[in-house]
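# 3D, please:
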Amino acid sequence: MMAFQDVRSSTFQQSYRCYPVSFIDKSHLEKGDKIIMPPSALDRLASLHIEYPMLFELSNLSAGRVTHCGVLEFVADEGLIYLPYWMMENMLLQEGQIVQVKNASLAKGTYVKLQPHTKDFLDISNPKAILETSLRSYSCLTTGDTIMVAYNNKKYYIDIVETKPSSAVSIIETDCEVDFAPPLDYKEPEKPAPTASLKKTRLDDQEEPARKIPKFSPFTGFGRRLDGKPSTQPVAPASSPKPKQHQPEAHNGTEDSKSSKPASQQPAGKLVFGSNVNQPQKAAPKVAPENNSQEQPQKVEEPKFQAFTGKKYSLKG
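Next up is the predicted model:
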């Protein structure tokens, strides 16, 4: 029976109606986790064997939310307590709603992992120093809560992702390691995927050397005559050369092997010496009608350079 009385004498549990601290002109308490309780709570706590500093567990039974906090003063009206508004938001509490208060004993924290809501909190020159200064107003941290850090007239909300050695720890006079998770609005830069045009360019680069090397085409170019006159025969492209037909060479010492001409293109019954038979018929010099066995070539004015000039003789067949 005495043991049961000792257990009851060390427990404080009471239900109160809650309101924001702004209702009693204590808005500065928004920067921490301290609450305002009525004087009767102090009288009750003084008669119990509880640990100091005083820490409490707040429960919203209707929503199933639980958090932890400290106490600053006992000046609230009876039956009422005043909470920071960010704490009421975490607890899903409305003004005047019932909250259950119970004293708690928490282990000292050794590790805390935090996650800012926005990445602009990390743009502060020294976010860890600002966080360390702000957490001096806090007595404890609970996994799953969202605390508010005010800096430079701006409010930053930070989630408590993890706490060690338990899900709720005291941060009063303790060395606690702090780690940061990526902000909620942080997005990893997307890696640009190779586009079809880039792939096509790479294929073109591989084919480019083959395009730059011209195909070998033998016997192409411009034809030129030895007598200096412009060539009237077009040069046929040799992209698909045909095998040459074998032609017998003339072994007559007086006959030019290059002047051989098919019999169908020569006058019937005549052999012509010294003529340029490779040229068209219209390019051949005119010959006067034969009066005698010998004929004189008609004098024609020719350019300065005259190739294969002289007398021509014909033999009647």
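
# C-alpha only now, for contacts and for neighbours.
Noted.

# For this protein, give the strand that spans the most residues.
strand 154-164 (DSSP state E).

# What are the buried residues along that one?
156-164 (16 or more other Cα atoms under 10 Å).

# So V71 lies in a strand, does it not?
Yes. According to DSSP: H, G, I helix; E, B strand; the rest coil, V71 belongs to a strand.

# Tell me how far it lies from K113.
Separation of V71 from K113 (Cα to Cα, to the nearest Å) stands at 24 Å.

# What of I98?
From I98 over to K113 (counting by Cα to Cα), the distance is 31 Å.

# With neighbour numbers in mind, choose between these two.
Using other Cα atoms under 10 Å as the criterion, I98 and K113 rank with I98 on top: 20 against 16.

# Quick check: closest non-adjacent residue to the more buried one.
R17 (4.6 Å; Cα to Cα, 6 or more residues apart in numbering).

# cool, A63 as well?
L92 is the one closest to A63 (Cα to Cα, 6+ apart), at 7.0 Å.

# Burial check on the one you found, number of neighbours?
14.

# same thing with the one 10 residues further on?
A total of 15 residues lie near K102 under the criterion other Cα under 10 Å.

# Proceed likewise with the subsequent sequence, for comparison:
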Amino acid sequence: MFFGRFLGGNSFEQTYRCYPSSFIDKPNLEAGDKVIMPPSALDRLAFLHIQYPMLFELHNDATNRISHCGVLEFVAEEGTIYMPYWMMQNMLLQEGDVVRVKNATLPKGTYVKLQPHTSDFLDISNPKAILETTLRNFSCLTTGDSIMVAYNNKKYYIDIIETKPASAISIIETDCEVDFAPPLDYKEPVKPSVRNIPSKVSTDKGTSVEKEPEPKFTPFTGGGKRLDGKPAKQQAPATTTAKDLQIGSDGKQQSTAAGSSGSGGPIGQKAGKLVFGSSANTSNSKGTQKIAAKEREPEQTKKEEVKFQAFTGKKYSLKA
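Have a look, this model is predicted:
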């Protein structure tokens, strides 16, 4: 069925039934954005003062979708237009749906931003050269469309994100800057967190043994030395632990260090230990404390003599 009307002046507007390129023996139609129109359209366009190359605006009034295309031949049946299948998908058209065709004048493009659907398009050895070869079969680009690029028996779909200087541009005989956006399936790589986990090392027997992490460097771990060459003798202060103390019958603590009697008395205690006896053994404890004090006196005097004091105004010899 043929729907059509001709407008005066430089305007052309016609309504056709659309079908994909598989209905006609034109396999190269899918590699571009050109359509095949009936001969009557050429007769009408010949009487109009339109610009060449001829470009057209496609309307799907049912879904309010708009796209643009060029024309390849005028050999279709009357009332019929053949277009690439990917273009019908952009306009949400089915076989036999009505599409309105109108002539259009588009500015030459200066910039276009593309976004591949999948990341494998970037895995091609030279995607820029493939894209330039494919776009030679295109007449125009429209923002929001998805074009198809065929390479190595595989189809790649690319979205038109942005075009300048208008939402629809002509790419015939023009220098156009092309920019790429990250693919739709692109995911940011996750940075692994560094953990001090022991690594496994395989042995000759086939078993895996965890390898301990290497020890870290710790500075200033050496010992001190005297300037006169003598050994630095320092005795650790005596400390009283829970094992050295025992609760007496009157609630006081008694020493149970090695060398004491089985009854818990203070006799035989080592020097430097604190003794907490009962009231019955007060005299014995006092005597023991005096003996311990006398034993500590020469040791303390010896320590004070041996201890080196710096900056006292005295002269010391470095020789042993």
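
# Let me see the TM-score of these two.
In this superposition the chains share a TM-score of 0.63, using TM-score structural alignment, normalised by the length of structure 1; 221 aligned residues with a Cα RMSD of 3.5 Å.

# hang on, the earlier thing: CSV for the buried residues of strand 154-164 of structure 1, including distance to T195 of structure 1?
Shown next, in CSV, are those (distance: Cα to Cα, whole Å):
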residue, distance to T195 of structure 1
Y156, 41
Y157, 41
I158, 40
D159, 40
I160, 42
V161, 40
E162, 42
T163, 46
K164, 48
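
# Strands along the stretch 151-300 of structure 1, start to end?
For the stretch 151-300 of structure 1, strands defined by DSSP state E, counting those that start in this stretch occupy the ranges 154-164, 168-170, 177-180.

# Quick one: closest of the ones you listed to D120 of structure 1.
Closest to D120 of structure 1 of the strands of the stretch 151-300 of structure 1 is strand 154-164 (Cα to Cα; 8.8 Å).

# downstream neighbour of the host helix or strand of A3 of structure 1 in the secondary structure list?
According to DSSP states H and E, A3 of structure 1 maps onto helix 2-9. Per DSSP H and E, the first helix or strand lying C-terminal to helix 2-9 of structure 1 is strand 13-20.

# next helix or strand past that following strand?
For strand 13-20 of structure 1, the succeeding helix or strand toward the C-terminus, using DSSP H and E, is strand 34-36.

# Run through the neighbouring helices and strands of that next one.
strand 65-73, strand 80-83 (3 or more Cα pairs under 8 Å, 6 or more residues apart in numbering; DSSP states H and E).

# Tell me which of the ones you listed lies nearest to E207 of structure 1.
strand 65-73 (68.4 Å).

# what's the average distance of that closest one to structure 2?
Superposed on structure 2, strand 65-73 of structure 1 shows a mean distance to its aligned partners of 0.2 Å (mean Cα distance after the TM-score superposition for structure 1).

# returning to what we had before: adding distance to V7 of structure 1 as columns, could you present the strands of the stretch 151-300 of structure 1 in a markdown table?
Shown next, in a markdown table, are the strands of the stretch 151-300 of structure 1 (distance: least, Cα to Cα, whole Å):
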| stretch | distance to V7 of structure 1 |
| --- | --- |
| strand 154-164 | 27 |
| strand 168-170 | 22 |
| strand 177-180 | 34 |
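
# So which of the ones you listed is nearest E57 of structure 1?
Among the strands of the stretch 151-300 of structure 1, strand 168-170 sits nearest to E57 of structure 1 (Cα to Cα), with 9.9 Å.

# elements contacting the closest one?
strand 107-108, strand 140-142.

# would you turn those strands into a markdown table with distance to S240 of structure 1 and mean neighbour count?
Below are these laid out as a markdown table (distance: least, Cα to Cα, whole Å; neighbours: other Cα atoms under 10 Å):
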| stretch | distance to S240 of structure 1 | mean neighbour count |
| --- | --- | --- |
| strand 107-108 | 94 | 16 |
| strand 140-142 | 89 | 24 |
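
# With distance to T220 of structure 1 added, can I get these in a markdown table?
As requested, these are exported to a markdown table (distance: least, Cα to Cα, whole Å):
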| stretch | distance to T220 of structure 1 |
| --- | --- |
| strand 107-108 | 96 |
| strand 140-142 | 91 |
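
# Which of the ones you listed sits closest to T174 of structure 1?
strand 107-108 (6.5 Å).

# in the superposed pair, what's the mean gap between that closest one and structure 2?
Averaged out, strand 107-108 of structure 1 is 0.2 Å away (mean Cα distance after the TM-score superposition for structure 1).

# does L141 of structure 1 really touch P165, like I thought?
No. At 11.7 Å, L141 of structure 1 does not count as touching P165 under the criterion of Cα atoms under 8 Å.

# what kind of secondary structure is the residue lying farthest from the centre of structure 2 in?
If you look at how far each residue of structure 2 sits from its centre, by Cα atoms, centre = their mean, the farthest one is S283, at 79.6 Å. Remark: S283 of structure 2 carries the secondary structure label helix [criterion: three-state DSSP].
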